[in-house]
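Novice: here's a sequence, model it:
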Amino acid sequence: MDPVTSILLSGLLQILYIQTVLCDGCLKFAGSCCIQCNAGYFLPKKCGPCIPCPSKGYNERPTDRPYCDHCRRCEGIFLYKERCTSTSNAVCTCIPGKVCVDEKCTQCKSDRCQAGQQLQGQKCVDCPVGTFNTGAEHRCIPWKNCTAHGGVVIANGNRTSDVVCKEYLIKVTQSPSPPSAVSAVTTNIKNVIGSSGESNLQVIYIIVSASIGLLLIVICIIYRQKLTETIKHIFHTIPKPVVKQTEEEEGCSYHYPEEERGGENEPMTLVA
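Specialist: Just a heads-up that it's a prediction; the model follows:
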């Protein structure tokens, strides 16, 4: 065998050795040494073959590190959404009733969003216009249609409360007795209340306050009339002072005895 053939054969054998021993998972060479492995492999020595990551390890990108990253474990409140592979980490999600707080699902929280929001995917978003959520529901609910029930809107809705409907205005009738007045108010109030939470409490408070106020007014009027009649009766029963007529007082002037004198026409006589 001539020298040229020997050199070519030696080179071919060296290439075959590199491919069989070093090239499995190797991305870059420096001479006959592998200096960077493909994703899913690691390089335990500066010059040696690339070794696949173990079952609980992975490498997402080419590396020259002598180790693989540990796979994430989805336990407790987490469940596996995607299992770990040699080139990708495991992806976790939360158990039913909870949602992830971020894209990587590092934490879980209750799937009930705060008032005025609803769950969309893994995020809480604001309720669309025309809907509401008091915080007790998993989704936003459309506002009530007052006109469909023959009523009118007395309180607008928002993201946290429904609209408040009312069939007709309150009619207050005067009655001589408090029970009749209260009955007139309660029978004339027909509210179609579909709201929840604070809106319901506000409407009920207004109705109760108005009824109590009206009752107090009627009671005051009645007792005022009774008090007036009682005072008049008392004045009529008091006896009037009687002024007794006394006999004419006897004349109180002193009359001196008249001097004896003769008549006016009687002539005066001289005593001798």
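Novice: going by C-alpha atoms from here, please, whenever you check contacts or count neighbours.
Specialist: Fine.
Novice: list the buried ones in the longest helix seen in the chain?
Specialist: Identified as the longest helix of the chain according to DSSP state H is helix 198-237. Judged by neighbour count (16 or more other CA atoms under 10 Å), helix 198-237 contains these buried residues: S199, V203, I207, S211, L214, L215, V218, I219.
Novice: ok, now how distant is C92 from A155?
Specialist: Separation of C92 from A155 (CA to CA, to the nearest Å): 45 Å.
Novice: more crowded one of the two?
Specialist: Comparing C92 with A155 by neighbour count (other CA atoms under 10 Å), the higher total belongs to C92, at 22 against 15.
Novice: that one contacts E82, correct?
Specialist: Yes: counting by CA atoms under 8 Å, E82 is a contact partner of C92 at 6.8 Å.
Novice: one more, for comparison:
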Amino acid sequence: MHLKLWNLSLVLLIASMFHTSVRTENGCADWLSSEVGICCQACHPGNRLVEKCGPDRFQLCKPCDPGTFTTSPLKKFCNRCTQCIGPRVVVKNCTPSSDTVCDCKPGFRCGNSQCSYCVDECKKGEEPTTERTCRKCPQGTFNDQIHSKCTPRRTRCPDEQELVSISDPSLNNECKTKASTLATARTTPLEYNTVEPLQTTKKKKDDTFWPVVGVTGSIFLLTCAFILALWFAYQRAKNTTNTETKDLQPETLPPEELRVMIMEHDDACSFRQPEQEQGGSSESLSTQDSESKLIL
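Specialist: Have a look, this model is predicted:
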């Protein structure tokens, strides 16, 4: 108790010394002349209003006493300077025209905009309570920020991924690629890992399709033309052979001319003996009869 009083006295002493070291212009800063004298419209910063009107403008406003301040130009009293005690520390000392600026020690945080009190600074995985303390994130929530509210965890993942639960209250649940998807991706990397190469491959196939069709059609037409040329050449050769064979065959003679030729041929090629030529009349007759029969 005595230690707290000693600290408070020391703070007031330091504040009063600083307060007296700050120069404050006395009196009224803005005034108007009237029938009753000078009427003050606004005091200098750090001065309180003593009288609204009077003969001396410097007596109308007076500076705040040490350890007090005012921010109003026409306020008749000054406020006591704030004391930064407990976990609070002084950031800026009090002046006649401004209050003390306080902040909290490490591990604490200002409870309001004026930092009139400090609260425990909640770590990751915790959230502040209305009792100015911290509590662990409830089940199904997490917090990865300093001194903020916990938020619900992730409960769903895309179809190709599976949910991985995390027990750390400062981390959210994760989505991990399924093992089956990874195995398929290894076997067919172009199908599952990239989309642009597939589109490029398809485009290349489309670009080469019609040229291949054109070349194949040209080869087919040339083949057909070659086969037709061979067939015409074969028919021409066949016709030529038939004509030559027909020219080589003997001309057909009438039957009578053919018999005469055969007889002449036999007479020319027969070589008889003298005895045979002088044979009996019966043999000659038979021969003549035969010849006559042939002639008939």
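Novice: what's the TM-score here?
Specialist: The TM-score (TM-score structural alignment, normalised by the length of structure 1) is 0.36; 126 aligned residues with a CA RMSD of 4.5 Å.
Novice: about what we covered before: which neighbouring elements make contact with the longest helix of structure 1?
Specialist: Here helix 198-237 of structure 1 touches helix 178-188, going by 3 or more CA pairs under 8 Å, 6 or more residues apart in numbering; DSSP states H and E.
Novice: ok, back up a step: next, the angle from the longest helix of structure 1 to helix 178-188.
Specialist: 150 degrees (axes from the mean of the first three to the mean of the last three CA atoms, to 10 degrees).
Novice: tally of neighbours for the spatially closest residue to T68 of structure 2 that is not a sequence neighbour?
Specialist: Sequence neighbours aside, R80 is the residue nearest to T68 of structure 2 in space, at 4.2 Å (criterion: CA to CA, 6 or more residues apart in numbering). Residues near R80 of structure 2, counting by other CA under 10 Å, number 17.
Novice: same check on F78 of structure 1?
Specialist: When neighbours are counted by other CA under 10 Å, F78 of structure 1 registers 21.
Novice: and for L248 of structure 2?
Specialist: Using other CA under 10 Å, L248 of structure 2 is surrounded by 8 other residues.
Novice: S34 of structure 2 versus that one, what's the distance?
Specialist: According to CA to CA, L248 of structure 2 stands 161 Å off from S34 of structure 2.
Novice: in terms of helices and strands, where is L9 of structure 1?
Specialist: If you go by DSSP states H and E, L9 of structure 1 is part of helix 3-17.
Novice: what comes up buried for that helix?
Specialist: For helix 3-17 of structure 1, it's none, nothing buried (16+ other CA under 10 Å).
Novice: so which elements touch that helix?
Specialist: For helix 3-17 of structure 1, there is no helix or strand it packs on, judged by 3+ CA pairs under 8 Å, 6+ apart.
Novice: mind listing what's buried in the helix or strand following it?
Specialist: Moving toward the C-terminus from helix 3-17 of structure 1, the first helix or strand encountered (DSSP H and E) is strand 26-30. Of all the residues in strand 26-30 of structure 1, those buried under the rule 16+ other CA under 10 Å are C26, L27.
Novice: so what's the residue count around T287 of structure 2?
Specialist: For T287 of structure 2, the neighbour count with other CA under 10 Å is 12.
Novice: where does N239 of structure 2 land in three-state SS?
Specialist: What DSSP: H, G, I helix; E, B strand; the rest coil gives for N239 of structure 2 is helix.
Novice: ok, it to Q161 of structure 2 distance?
Specialist: In this view, N239 of structure 2 and Q161 of structure 2 are 81 Å apart by CA to CA.
Novice: these two: which is more packed in?
Specialist: Comparing N239 of structure 2 with Q161 by neighbour count (other CA under 10 Å), the higher total belongs to Q161, at 16 against 10.
Novice: excluding chain neighbours, what is closest to that one?
Specialist: Leaving aside its sequence neighbours, Q161 of structure 2 sits nearest to T177 (CA to CA, 6+ apart; 4.3 Å).
Novice: burial count for that neighbour?
Specialist: Neighbours of T177 of structure 2 using other CA under 10 Å come to 15.
Novice: hmm, it is touching V164, no?
Specialist: No: taking contacts as CA under 8 Å, T177 of structure 2 lies outside contact range of V164: 10.0 Å.
Novice: quick check: K203 of structure 2 vs W210 of structure 2, distance?
Specialist: Distance of K203 of structure 2 to W210 of structure 2, given as CA to CA: 12 Å.
Novice: no, scratch that, I was asking about E291 of structure 2
Specialist: From E291 of structure 2 across to W210 of structure 2, the span is 88 Å (CA to CA).
Novice: cool, C40 of structure 2 as well?
Specialist: 98 Å.
Novice: higher neighbour count, those two?
Specialist: C40 (25 against 11).
Novice: now that one: closest residue in space that isn't a chain neighbour?
Specialist: In space, and not counting its chain neighbours, C40 of structure 2 is closest to W31: 4.2 Å by CA to CA, 6+ apart.
Novice: the one you found in helix, strand or coil?
Specialist: Counting by three-state DSSP, the backbone at W31 of structure 2 sits in strand.
Novice: enumerate every residue touching it.
Specialist: I38, C39, C40, Q41, A42, R57 (CA atoms under 8 Å, 6 or more residues apart in numbering).
Novice: out of the residues you listed, give me the one that has the most neighbours.
Specialist: C40 (25 neighbours).
Novice: before we move on, what SS does it have?
Specialist: C40 of structure 2 falls in the strand class when you classify it by three-state DSSP.
Novice: how far away is it from F142 of structure 2?
Specialist: Going from C40 of structure 2 to F142 of structure 2 by CA to CA gives 60 Å.
Novice: cool, T241 of structure 2 as well?
Specialist: T241 of structure 2 sits 104 Å away from F142 of structure 2, going by CA to CA.
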